[in-house]
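Peer 1: Whatever this is, show me its structure:
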Amino acid sequence: MSFSNVTRIRHFFLLGFAGLPPKYYAPLSVLLLLVFLAIACGNTFIIILIKMDRLLHKPTYLIFCHLALTDLAFGAVTLPRIIWKYWTGNSLISFHACFVQMYFVHFLGATHSFILMVMALDRLVAICLPLRYVAVFTNTTVTLLCGASWLMPIIWMVSLVLDALTLPYCGSAVIVQCYCDHIGIMALSCEDTYAVAEVAFGLAMYSLLFPLAIVIASYLVIIVTVMRVSSPNSRTKALSTCTPQLLTTCLYYMPRCFVYMANNAGFTFSVPLRISVIMAYSLLPAAVNPLIYCFKTQHIKETLKKKFCRSKIGV
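Peer 2: Okay, the predicted model is just below:
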């Protein structure tokens, strides 16, 4: 492809939730704003809490920090523009801003998936090799693995965006989604996008399925190891340490896998339902994850109780 292709579209129109009557625009914008505030406040709180409490400077909580950062960034990339659309009625997004948003949407999704893989490996070593955990899974190890999870998608996402950017666009300019994504943009190209779409699909499946395979294998090994423990209390305690990780992982992977399998099985969603499902599985986990970290992680729960008790004594 040559960068000399002429682009006829200067702006895209974000369709948002198809078929929504205008009278619901203001309530929807308020609802999306509340979701955004929940994502921003909850994940910022987790990052600051772990950063400021030295007792939480451990591998597991550093991974939570990286996950919270991806959730926070994803909410910041996707929600403000769609909130603005429904608050002001302005659906326009500039051509290049749309590609920038597309880049970060897919980049952050891939990064989150790889960090979930690191989290599963952390639990695998902690439960299956407890005597070696402190030596194997150090803060440095987690920093390197999570750093790689951030760096790896940069390369192929840049290539993906550049390939899409070189195509000519002269369609209706309406993106049937609440934010710019690769499928929505490719549908507006004047040329055959089969090759670009196949590459994009392959990268998406690699970003999703490779970490998912490691996650599933890790938790299967964990379950087998725990079932071999003779004491029921020890089994329960070992599995309870995986609860927040399992909940976070299921919230991310299960809806995506369901949608992909449904599509492959020939089941088609209506446009409004498809958009609603994608927005739900993209944003609700980011809003819920901080609650999981706080109420399902023993050390974070104890830290919050101590801080709360101190604040009451101070009052």
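
Peer 1: Could you use CA atoms for every contact and neighbour count after this?
Peer 2: Noted.

Peer 1: how about the helices of this structure, start to end?
Peer 2: Secondary structure of the chain (DSSP state H): helices at 25-52, 59-88, 95-128, 130-136, 139-165, 182-186, 194-227, 232-240, 243-264, 271-296, 298-314.

Peer 1: Mean neighbour count and distance to Gly19 added to the ones you listed, as TSV?
Peer 2: What follows is those, written out as TSV (neighbours: other Cα atoms under 10 Å; distance: least, Cα to Cα, whole Å):
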stretch	mean neighbour count	distance to Gly19
helix 25-52	18	11
helix 59-88	21	13
helix 95-128	21	22
helix 130-136	13	53
helix 139-165	17	28
helix 182-186	19	17
helix 194-227	16	27
helix 232-240	14	44
helix 243-264	16	21
helix 271-296	18	7
helix 298-314	12	43
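
Peer 1: need the contact list for the nearest residue to Thr138 once chain neighbours are set aside.
Peer 2: Using Cα to Cα, 6 or more residues apart in numbering and skipping the chain neighbours, the partner closest in space to Thr138 is Pro59 (6.1 Å). Residues in contact with Pro59 (Cα atoms under 8 Å, 6 or more residues apart in numbering) are Asp122, Phe137, Thr138, Asn139, Val142.

Peer 1: run this one through as well so I can compare:
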Amino acid sequence: MSNHTAVLEITLVGFPGLADAFHGLVSTMMFFAYIISLTANGTVIGLVIFNEHLRQPMYLIIANLAASDLLFDTVTLPKAIAIYWFGASTIPVKMCLFQIFLVHYFGSLDSFLLMLMAIDRYVAICHPLRYTSIITNKKISISCGFCWIILSSSINTVATILASQLTLCGAYRVNSLFCGHTAYVAAACMDVSSSRNVAFVNSMIVLLIPLGLILMSYIKIIAVISMTRTENLQKAFYTCVTHLLVIALYYTPRLFVYIISVLPFVTMRSDVNTVLLFLYSFVPHMANPIIYFLRTKEIKQTLRRVLLRSKFNMGWRQKRLTLRLGVDIRRMMM
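Peer 2: Okay, the predicted model is just below:
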């Protein structure tokens, strides 16, 4: 250990083995992915904040999920784009460790928020008469705050501290677009079993416990709807389909990657792993708001009203400007 010098910077490789001819295309795609995520998630947050009739428990959870996705992309994508646009592939070790914490923090937060979303739908469908007393804006705000402040931070703090105690060796290169625990630990030159075990346990807690509660909730929801075929329940289940799409986008690829990682006879190449990381990290953040706009009636109607109001205001301003110009021209002619 004493023969290793202190490492101050590490290099983010990005997509390993990517030919130089594709750097511009890939970085442009990541740039547009960030713009789409920023615009779509920002719109969802703005609609919920500035429209009083959307300040309901379900939409508060959706706004929190949009905020988490937007912050995740802001923490990771600008640096990933800079690797290819400006050659800024190095990152200080302390900043890398901070990014590791934030990446897993927001990833965990998404899982807990999806769990809250499933609980909200369970109460709305299985206990509709008690919904307003059980699920309130205050309780949802406290629950979301607990997920932001306590759950996500406490689960990921230990794994980040253990990673910070590892000694890096070799060329200090991380085969990833951003600093994640798995890629960072792979660059260490010491026993990393304890750090990997803690990270794996954390991942299973973050994935399996919320996913188990989500599955239990929707099994009961489907059972209630199958027995009671009322129009209100069918409308409520329509929103559940939206949630199920978002849940599938989050959990399916992650479970696939973690299952592959624990199989002793399967070794995933670093370039394939990085592509999968990109797909399951960023694609859901672009797709989720679009799913809300297309399948959530209240959000779709609110967005339509905002756009129509903006169009009307713009047309009225142009009309007033035209009238003023006409008056000014007549005055000049007189």
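
Peer 1: Quick one: closest of the helices of structure 1 to Ala18 of structure 1.
Peer 2: Nearest of these to Ala18 of structure 1, taken as Cα to Cα: helix 271-296 at 5.2 Å.

Peer 1: I'd like to know how far the residue most central in space within structure 2 sits from Leu109 of structure 2.
Peer 2: Centroid check for structure 2 by Cα atoms, centre = their mean gives Asp69 as the closest residue, at 2.8 Å. With distances taken as Cα to Cα, to the nearest Å, Asp69 of structure 2 is found 9 Å from Leu109 of structure 2.

Peer 1: Just give me the match in structure 2 for Arg81 of structure 1.
Peer 2: Aligned against structure 2 by TM-score structural alignment, Arg81 of structure 1 finds its counterpart in Lys79.

Peer 1: So its match sits against Ser176, correct?
Peer 2: No. The pair Lys79 of structure 2 and Ser176 fails to qualify as a contact (Cα atoms under 8 Å) at a distance of 11.4 Å.

Peer 1: The residue nearest to the centre of structure 2 contacts Asn288, doesn't it?
Peer 2: No. Counting by Cα under 8 Å, Asp69 of structure 2 sits too far from Asn288 to count as a contact (9.3 Å).

Peer 1: Export the contacts of Pro59 of structure 1 to JSON lines and append columns for distance to Met186 of structure 1.
Peer 2: Listed next are the contacts of Pro59 of structure 1 as JSON lines, based on distance: Cα to Cα, whole Å:
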{"residue": "Asp122", "distance to Met186 of structure 1": "38"}
{"residue": "Phe137", "distance to Met186 of structure 1": "42"}
{"residue": "Thr138", "distance to Met186 of structure 1": "43"}
{"residue": "Asn139", "distance to Met186 of structure 1": "41"}
{"residue": "Val142", "distance to Met186 of structure 1": "36"}
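
Peer 1: Return the member of those nearest to Asn233 of structure 1.
Peer 2: Checking the contacts of Pro59 of structure 1 one by one against Asn233 of structure 1 (Cα to Cα), the nearest turns out to be Asp122, at 21.7 Å.

Peer 1: Please say which position in structure 2 the closest one maps to.
Peer 2: Taking TM-score structural alignment, Asp122 of structure 1 has Asp120 as its aligned residue in structure 2.
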